[in-house]
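Asker: how would this look folded up:
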Amino acid sequence: MSSWPTPAASAVPGSAAAPHVVEDCFGVVQLLSDGTVRRSTDYSVLPLVGGVPPDLPVEWKDIVYDDTHGLRLRMYRPTTTAGGGEKNKLPVLVYFHGGGFCLASFEVINFHAGALRLAAEIPALVLSADYRLAPEHRLPAALDDAESAFSWLRAQAAASPAADPWLAESADFGRVFVSGDSAGGNISHHISVRHGSGRLPLGPLRLAGCVMLWPYFGGEAPTPSEAASPPGEPMGTALFDQMWRLALPPGATKDHPAANPFAPGSVPLGDLGDTFPPVLVLDPDQDALHDRVADYVARLRAAGKAVELVVFPGQGHAFFVREPCGEGSDELIRVIRRFVHGG
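Answerer: Coordinates of the predicted model:
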């Protein structure tokens, strides 16, 4: 299991008239009683075990993909294939970071380290994208931002050549994958659904697959693994519930379609067309979300969708983020490489 710090409990309102903290998430995000938010950019409370992988042959740069909201992504390219011609074009992995829709950025060292490994070892052109965070920007803001990232990429592909030289030289727009961990896995589901339902046309891009790392789904009825999560578990049900309170629209329950893909108002899986991509789901068996993820996979299969589930024994939520160079992460890279290049 991970050793992430336990989130502070909601503060008890005092008698003073001054605004008080009602939600405190790792000390990074605090929601006050008057609705204002305090946010820190210090993510040192989030551990990185093993450090950043050294000397990987990868270059990167930051790009603004949404001028309206000032949203950026970081593009990673293996230097071993740069400028290598058509036969060396790389699949494109659009990656959305985790953090319960409330925390983090592609700049956080944990996500940077993971993206370096994905780019070098899959290999792939990795686009690690930021999105607006809650509670300042509650759902569906993050989902809409992810759609904007794909619209930007579609416009790049439609240009001849692509406006960005790295994309023009290295991107295989016929092999684009949406991916992400935790909240990013949730985003990956919703992008796949929006594309499969016809809401998000992507041509000339081809969405070749969806890679979900322990997707962050919710629901009002607890699953057995959620109910068994100890109250003090750092990456357990208590934290996930707090993040849903911060991320969902005011007054919404965890059966909101942004959290529960099978809640009323969600697009039925059976209504999704052939453009809904093949799915790879990576599931740590010590994750409080383990049963919810298993149910999601079962429902995809029942709807006739192509889905592969790979369970990681003994691992907890966000193990790739916490220890991107660990043995479990080595296997995770191998599984994703096989799916991207051979699936």
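Asker: can we go C-alpha only for contacts and neighbour counts from here?
Answerer: OK.
Asker: list the contacts of I333.
Answerer: Residues in contact with I333 (C-alpha atoms under 8 Å, 6 or more residues apart in numbering) are 117-118, 121-122.
Asker: cool, G304 as well?
Answerer: Residues counted as contacts of G304 (C-alpha under 8 Å, 6+ apart) are G270.
Asker: work out for me the element it sits within.
Answerer: If you go by DSSP states H and E, G304 is not part of any helix or strand.
Asker: ok, then the element right after the top helix by length along the chain?
Answerer: Identified as the longest helix of the chain according to DSSP state H is helix 141-158. Using DSSP H and E, the helix or strand that directly follows helix 141-158 along the chain is helix 165-170.
Asker: following up with a second sequence; could you model it the same way so I can compare the two?
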Amino acid sequence: MDSTNSTEVAHDHSPFLKIYKDGRVERITGTEIAPPSLDPQTGVESKDAVISPETGVSARLYIPKTTQKKLPLLVYFHGGGFCIETAFSPQYHNYLNALVGEANVVAVSVDYRRAPEHPLPIAFDDSWAALKWVASHADEWLKSHADLERVFFSGDSAGANIAHQMALRVGAEGLAGVKLQGVALVHPYFWGKDPIGAESVEPEKRAMVDNLWRFTCPATSGCDDPYINPATDPKLGSLGCGRVLVCVAEKDLLKDRGFYYRELLEKSGWGGAAEVVVAPGEDHVFHLLNPVNENSVALQKRIVSFINQGVP
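Answerer: Next comes the predicted model:
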């Protein structure tokens, strides 16, 4: 083998990752790991669990300080373009600590396998396997503290796409023993062949999003694939919950897709209630990058309110 292959870049997907000609994958960001802990600020305790020894799919579980009664369960899917970050990344660990502490819920943060080593739809299949694991009460924390009649899905960016796909699958196939109440999608990674809204004046950014999708899902039919464009999915009306919260950021290229998603749901015959909330002056996943700013705090409170609506 030519030794230069180890240093020559075959595909550059900065700022996410690079692939070298020898096949090596270098993730530029999202590689740090935070251990599970008892968080001193929130009192939230976390631990890790292996879901499938065969595939390596795992999760980080969180329980709040107050667990005298069974609590709603939040299943979270991390973002990162389907190719970077993990459920154990410091920014996700800190985010879940804060969210679980304020919402007083049990949480399962899913660590699915990522592209390019494991191209889509593997992440969707892994996430479904994680949900079946949750439904089986495989972990003592879930058995003792989680109310599976009050389950919510959430995620950011690519993770929001996964949350949507999982809600569709619950609607189509059911998930025995689990009642999905709602889905909170933060800056969801939806796309399409034809630009909408502000996308038409951002050709370079559009090209980057197009390329990222085709890179993570090489078998795709294109940017109108139902996996990335809900407008082309005939199953959209079967979304398996009654409430959806879509959170968008004013400066995010993906924001118009969030508004469009609500319109699509309303026209699909779904019959639930969908709401869009906007963070003014903010960009994609701002709340993870600066969790203490005013808009980040407001976003968290809105998600907490969405989860706790109707909770006695």
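Asker: could I get the contacts of I333 of structure 1 in TSV, plus columns for secondary structure?
Answerer: Shown next, in TSV, are the contacts of I333 of structure 1 (DSSP: H, G, I helix; E, B strand; the rest coil):
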residue	secondary structure
R117	helix
L118	helix
E121	helix
I122	coil
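Asker: of those residues, buried ones?
Answerer: Taking 16 or more other C-alpha atoms under 10 Å as the criterion, what is buried in the contacts of I333 of structure 1 is 117-118, 121-122.
Asker: please identify which pair of those residues lies farthest apart.
Answerer: Spatially, the most separated pair among the buried ones among the contacts of I333 of structure 1 is R117 and I122, at 7.8 Å (C-alpha to C-alpha).
Asker: picking that back up, closest one of the contacts of I333 of structure 1 to P204 of structure 1?
Answerer: Using C-alpha to C-alpha, these come closest to P204 of structure 1 at I122, 23.2 Å.
Asker: what sits against the closest one?
Answerer: Counting by C-alpha under 8 Å, 6+ apart, I122 of structure 1 has contacts 333-334, 336-337, 340.
Asker: for K21 of structure 2, same thing?
Answerer: Here K21 of structure 2 is in contact with 5-10 (criterion: C-alpha under 8 Å, 6+ apart).
Asker: just the buried residues of the residues you listed.
Answerer: Applying 16+ other C-alpha under 10 Å to the contacts of K21 of structure 2 flags V9 as buried.
Asker: okay, and which of the contacts of K21 of structure 2 map to helices?
Answerer: Checked against DSSP H, the contacts of K21 of structure 2 include nothing in helices.
Asker: in TSV, list the contacts of K21 of structure 2 along with distance to R243 of structure 2.
Answerer: Shown next, in TSV, are these (distance: C-alpha to C-alpha, whole Å):
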residue	distance to R243 of structure 2
N5	50
S6	49
T7	49
E8	48
V9	45
A10	43
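Asker: S157 of structure 2: neighbouring residues, count only.
Answerer: The tally of other residues near S157 of structure 2 (other C-alpha atoms under 10 Å) stands at 23.
Asker: and if you look at V267 of structure 1?
Answerer: The local packing of V267 of structure 1 (other C-alpha under 10 Å) involves 17 other residues.
Asker: likewise for P280 of structure 2?
Answerer: Count around P280 of structure 2 with other C-alpha under 10 Å applied: 11.
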